[in-house]
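Peer 1: pasting the structure only:
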């Protein structure tokens, strides 16, 4: 009750302030206009008589009354719009909760129409939040096309027969696909009404055969954390221009994940950078092929820490990593083929610490890892491959290592690992204390004295460190 009275008082106070502001602005504009005319026309003020004063007073009163009427009419119209939004929003929400699949699909389009009609950012965001929330509801992909509304089963509990009834959202797969398609359509550059500046939370959502190709996300927070992607997933040519993008612990199953030519991160200076800003795929798991070919990463950080790949092909070919931090720390890169061919990693700090390169073939050919210090460019301070594990066939042909320091200490080199034709342009490159040193190849293998002075340790080759 108190809150209701307080709300009424605040509403009246706001209306009073709006009226006073309108009156003051009106008087100010009138005074400014009179002063400008006086300057322009050189008019001289004469002492007004009683009739003139009466006319002026009536004119001022009429102007104030008009301003008050406009403010009141505006506030009344706004309140009507609020009521209409609440009514339409409530009706669409009820449709989304209906048991009938056709009604729920109609609810998706009804909520979409409300978001398009009411262009206020807060109201559009409210509609988008409801659609995203639907995708976060518990969902069993196996029963996604189930035509049943409920199913009963009898179980034996302590010798007693107990009947349990399970409720289903009938044919929920179609509803969810409709939601994903509607959102993707409104994120296209050619969309009549764009939702790109909204925030999207798909945390814990289940998304089947997602196609966000060419989508543009500019909202501050875009989250696919712990989302489950099933089937072919496409983010080709997508743009993630907001300061916070996360696919943390996302799982990609039963199909390829395509991020070719995508762009991640924002180079705009943020007034207050928050912890966690940047692009994160930490802990993501890909059981099929995954491709970031020709993708670009900028911003405060790009992190693939702890990711797991196991598909036929994992490709970062020609990918550009320009964020302040690029991390593949503790990543497990398995499968048949891993390609960093032609990649460009120019971050001030780069880390592959503890990464496991377990794929059958690993290619860093023609890549550039680290940036030299130049004017207005701090360069790369450190490239960290410490405790990394290289198994299988790995090549660094024509790879360029630059920056101040490249650290391969405590590495595990066991397989066919070739640094032949590698350009070690960094200030220092350290291969000290390897846990295993089997099958490694360098240009100076036959003549160790040709080893560049910036390659450590001395003498060469490194001695295997037994823990």
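Peer 2: Nice, I can see it. Remember, it's a predicted structure, so these values are computed and weren't measured experimentally.

Peer 1: going forward, measure contacts and count neighbours with C-alpha atoms only.
Peer 2: OK.

Peer 1: chain center to the host helix or strand of residue 9, what's the gap?
Peer 2: Assignment of secondary structure by DSSP states H and E places residue 9 within helix 2-41. Taking C-alpha atoms, centre = their mean, to the nearest Å, one finds the center of helix 2-41 at 43 Å from the center of the full chain.

Peer 1: Going along the chain, name the helices of the stretch 51-200 of the chain.
Peer 2: 101-117, 121-135, 172-186 (DSSP state H, counting those that start in this stretch).

Peer 1: Repeat that for the stretch 201-350 of the chain.
Peer 2: Assigned helices in the stretch 201-350 of the chain: none (criterion: DSSP H, counting those that start in this stretch).

Peer 1: on that earlier part again, now the helices of the stretch 51-200 of the chain in JSON lines, with mean neighbour count and distance to residue 85?
Peer 2: JSON lines is the format used below for the helices of the stretch 51-200 of the chain (neighbours: other C-alpha atoms under 10 Å; distance: least, C-alpha to C-alpha, whole Å):
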{"stretch": "helix 101-117", "mean neighbour count": "19", "distance to residue 85": "8"}
{"stretch": "helix 121-135", "mean neighbour count": "18", "distance to residue 85": "8"}
{"stretch": "helix 172-186", "mean neighbour count": "19", "distance to residue 85": "20"}
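
Peer 1: dropping in the other structure now:
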């Protein structure tokens, strides 16, 4: 029988090797007794020299054995290290594949013509973002892109089926806004932390229909709301530093205590907007419509 390392020794071969070693040992014993069996001083000196030489040989053999053992241990450690690295790489690849599959499936669900499927896609994207922080910026981009898509509000005068379909779409869009609110919120809990917050993400909601949206106390630094419909939106205590509201419709929006440092409100309509306590230092308000105090 063969093995991966060569031919295995049979019981007969092992026995013959043992007998051969015994024979060699017996032969050397006889030779030593024949050569050094008397009590002459010269014989004793020779025997002593042989003993010293034998000790040196045994010590050298021990050193060789120790060196071989050390090499074997080092080889085992290197192989274990390579195996651990390979396992870690495989686990990382598997995790990335799972994230990619979940992301792809979720994005596909957003294209469904059924509102419940689109809702499931949004929640699935949120789960991906919770488990994969490096995907959060992409997920926010996808959700913002969904909110930027054209949308026709429901009208009670429409056909019942059309009205119901558009009403369901309103719920999907509200869910998308709530996901953004949940992960952009600057609110902290009793422990002084906010584990749900996603940082260093960019919000692009240009021309989006955001009527009545709730972004109170959200970090919207550098966000782009150019051309967006934000009528009646809640931006209370939101961080709007450097945000862009170019030609945005902010009628009746709630901007109380908003931090809008250097925000751009060029040609924005702020009629009826509540700006009480809002910090507008450096804000660009040329052409903006603002109710007189």
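Peer 2: Great, that's in hand. All figures in this text were calculated on a predicted structure; none of them were measured in a lab.

Peer 1: returning to that earlier point: just checking, what packs against the helix holding residue 9 of structure 1?
Peer 2: The elements that helix 2-41 of structure 1 packs onto, with contact taken as 3 or more C-alpha pairs under 8 Å, 6 or more residues apart in numbering; DSSP states H and E, are helix 50-96.

Peer 1: Residue 168 of structure 2 contacts residue 115, correct?
Peer 2: Yes. Applying C-alpha atoms under 8 Å, one finds residue 168 of structure 2 in contact with residue 115, separated by 6.0 Å.

Peer 1: How about the helix holding residue 9 of structure 1, which residues are buried there?
Peer 2: Within helix 2-41 of structure 1, the residues that qualify as buried by neighbour count (16 or more other C-alpha atoms under 10 Å) are 15, 18, 19, 20, 22, 23, 26.

Peer 1: Now do the last one against residue 194 of structure 1, distance only.
Peer 2: In this structure, residue 26 of structure 1 and residue 194 of structure 1 are separated by 37 Å, where distance is defined by C-alpha to C-alpha, to the nearest Å.

Peer 1: Repeat that for the fourth one.
Peer 2: For residue 20 of structure 1, the distance to residue 194 of structure 1 under the criterion C-alpha to C-alpha works out to 37 Å.

Peer 1: now the second one
Peer 2: Taking C-alpha to C-alpha as the measure, residue 18 of structure 1 falls 32 Å from residue 194 of structure 1.

Peer 1: repeat for residue 124 of structure 1
Peer 2: Taking C-alpha to C-alpha as the criterion, residue 124 of structure 1 is separated from residue 194 of structure 1 by 10 Å.

Peer 1: and what of residue 306 of structure 1?
Peer 2: Between residue 306 of structure 1 and residue 194 of structure 1 the distance is 35 Å, computed by C-alpha to C-alpha.

Peer 1: Tell me which of those two has more neighbours.
Peer 2: Here residue 306 of structure 1 and residue 194 are set side by side on neighbour count (other C-alpha atoms under 10 Å), and the busier one is residue 306, at 23 against 16.

Peer 1: What lines up with the more buried one in structure 2?
Peer 2: Alignment note (TM-score structural alignment): residue 306 of structure 1 maps to residue 287 of structure 2.

Peer 1: quick one: contacts for the closest residue to its match other than its chain neighbours?
Peer 2: Of all residues beyond its chain neighbours, the one nearest residue 287 of structure 2 is residue 267 (4.4 Å), with distances taken as C-alpha to C-alpha, 6 or more residues apart in numbering. Residue 267 of structure 2 makes contact with 246, 247, 248, 285, 286, 287, 288, 289, according to C-alpha atoms under 8 Å, 6 or more residues apart in numbering.
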